[in-house]
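K.L.:
Attaching a predicted model along with its sequence, questions to come.
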Amino acid sequence: MSTLVQPTVDLDLVVPPGDGALITVPAGGVLRIVDLEGNQAVDTLLYDAHDTANRYSAFDTVREQAAVYLTTGSRLLSGRLDELAVITDDTCGRHDTVGGACAQESNVIRYGEHTRHQHACRETFLAYGAPAGIGQRDLGHNINFFMNVPVDSDGGLKFDDGVSAPGRYVELTASRDLLVLISNCPQLNNPCNGWNPTPVRLLGRWSA
């Protein structure tokens, strides 16, 4: 059950498609990410606000919980197995953490040379992470909130149409002071954004 009450929020920010944000969330703070129009992938990285080398690890999160998808109750772990945050409310039901973030280089490999200059999540991460000293070496596998990446019995995966809908949201409760780095995905070449990237809303409450 959500504990975030909108009239008392400390953060209320709409992020256009292709844009991003770097949010400082104190320990115990709650961050809600709202899929305003449905089927919009929100690429997200988490860092210990006091030590950015202590950052989200998709590998450790999946291994320690024996679950390839994220939803309510998922503990988001660092490579040191520190708990960075917990998903405490989720009206979508399933989120990806194996598909990775789009980049200009991967776009070319997957979709062709004509996509080389299309904006991608990696560029957004670098632009918004720079003020916190987050550079290329600090970008690992991310969470793709609201993104549908089915994994088959042979370990193969594909980007599929989303399972979200307008107004659905996911909430994170920070287990320590966090930097949350977000790219509202601009991808046009697969159905992760329903072929039409749309804005998302960030709501935060930092104290009870």
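P.N.:
In hand now; what should we look at?

K.L.:
alpha carbons only for contacts and neighbour counts from here, please
P.N.:
Will do.

K.L.:
Chain neighbours aside, what residue packs nearest to the residue nearest the centre of the chain?
P.N.:
In the chain, the C-alpha nearest the mean C-alpha coordinate belongs to residue 44, at 2.5 Å (Cα atoms, centre = their mean). Distances taken as Cα to Cα, 6 or more residues apart in numbering place residue 182 nearest to residue 44, at 4.6 Å, with adjacent residues excluded.

K.L.:
neighbours around the one you found, how many?
P.N.:
Other residues near residue 182 number 25, with proximity taken as other Cα atoms under 10 Å.

K.L.:
Same question for residue 167.
P.N.:
The tally of other residues near residue 167 (other Cα under 10 Å) stands at 15.

K.L.:
Tell me the spacing between the residue nearest to the centre of the chain and residue 187.
P.N.:
Counting by Cα to Cα, to the nearest Å, the gap from residue 44 to residue 187 is 15 Å.

K.L.:
my guess is residue 168 meets residue 92, correct?
P.N.:
Yes. Assessed by Cα atoms under 8 Å, residue 168 is found in contact with residue 92 at 5.8 Å.

K.L.:
and here's the other structure:
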Amino acid sequence: MSDTNSIFTDVIPGAAHWSMTMKKGTVLKLKDLEGGANVSMLFYNPTNLLERYNAPDTLKCQHTFKLTTGHCLYSDMGHVFCSIVRDDTGWIDTVCGVANKQKVTDKWGARDYQADRNQWKQNGYDALLVEVAKYGLGKRDLAANLNLFSAVKTNEVGDMAFAEQHSKAGDCIELRFEMDTLVVFTTCPHPMNPAKDYPFKPVEFSVYEAEPLAADDPCLTSREENGRGFENNRRFHAACSHH
């Protein structure tokens, strides 16, 4: 997508957090500006915040451990929040969650906002908590999240290792939203990132109008289960239109 066609574009600095409601039929494009970024992301139904992203259902219905182009992201009510229509990295971590304050302190030392201002070492868990609190949500509402631009791979005996230099400067991920969705995300580092110094990695995000869904769309056709997910969305929107 050409950046000249974006509805708006902004940059989120490293160790920050943000949220927005993406409308059905729009695309969220995220760009790793320097390489080595991480975006921990969660999704909620803005009209029913009890409905949120479900990692186990997303993985098992598409028979995968990783997510990338062609996959759909499911709610715990069987709806498709969004489809991954572009992933330059080829692998989005789905299982490692976010770091908490103690983990960040142990790895990179203690800092606080009062002393360090924007160079403080925020952690992903607290960053997500601060953001969801804007919508009346709390600790019990933090489901398993995605880590965009990050990959964790296993060896032959099942040990997991962080894939260093996985995302390069300029790599993009695009999510096409199939229903109105509250998107919550943070740019704090991945919990397994072995960097010696705390990585402050900015991410650019842009919003676009999506092309109409085609009958041969890869996200729709990649799995039989995805066809059912899109049908669930069709019924959901049909019911909403009659209220």
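P.N.:
In hand now; what should we look at? Please read these numbers as outputs of a predicted model, since none were measured by experiment.

K.L.:
Contacts only, for the alignment partner in the second structure of the residue nearest to the centre of the first structure.
P.N.:
Mapped onto the second structure by TM-score structural alignment, residue 44 of the first structure lines up with residue 41. Neighbour list for residue 41 of the second structure: 145, 146, 147, 148, 183, 184, 185, 186 [criterion: Cα atoms under 8 Å, 6 or more residues apart in numbering].

K.L.:
With residue 85 of the first structure instead?
P.N.:
Applying Cα under 8 Å, 6+ apart, the residues near residue 85 of the first structure are 75, 76, 77, 172, 173, 174, 175, 176.

K.L.:
Tell me, how many residues neighbour the residue lying closest to it once chain neighbours are set aside?
P.N.:
Nearest-residue entry for residue 85 of the first structure: residue 174, 4.3 Å, with adjacent residues in sequence omitted and distances by Cα to Cα, 6+ apart. Neighbour count for residue 174 of the first structure, taken as other Cα under 10 Å: 26.

K.L.:
returning to what we had before: okay, and which of the contacts of residue 41 of the second structure map to strands?
P.N.:
Under the assignment DSSP state E, those contribute 146, 147, 148, 183, 184, 185, 186 to strands.

K.L.:
separation between the last one and residue 47 of the second structure?
P.N.:
To residue 47 of the second structure, residue 186 of the second structure is 22 Å away according to Cα to Cα.

K.L.:
again with the second one
P.N.:
For residue 147 of the second structure, the distance to residue 47 of the second structure under the criterion Cα to Cα works out to 25 Å.

K.L.:
what secondary structure does the match of residue 44 of the first structure sit in?
P.N.:
Assigned with DSSP: H, G, I helix; E, B strand; the rest coil, residue 41 of the second structure falls in the strand class.

K.L.:
Residue 10 of the second structure pairs with which position in the first structure?
P.N.:
By TM-score structural alignment, residue 10 of the second structure lines up with residue 13.

K.L.:
what residues are up against its match?
P.N.:
By Cα under 8 Å, 6+ apart, the neighbours of residue 13 of the first structure are 201, 202, 203.

K.L.:
Look up the closest residue to the first one, ignoring the ones flanking it.
P.N.:
It refers to residue 201 of the first structure. residue 14 (4.3 Å).

K.L.:
what range in the second structure matches stretch 63-81 of the first structure?
P.N.:
So stretch 63-81 of the first structure sits over residues 60-78 in the second structure, by TM-score structural alignment.

K.L.:
ugh, typo on my part, it should be stretch 157-166 of the first structure
P.N.:
Using TM-score structural alignment, stretch 157-166 of the first structure pairs with 160-169 in the second structure.

K.L.:
Going by neighbour count, which residues in that stretch are buried?
P.N.:
162, 163, 166, 167, 168 (16 or more other Cα atoms under 10 Å).

K.L.:
All set now, cheers.
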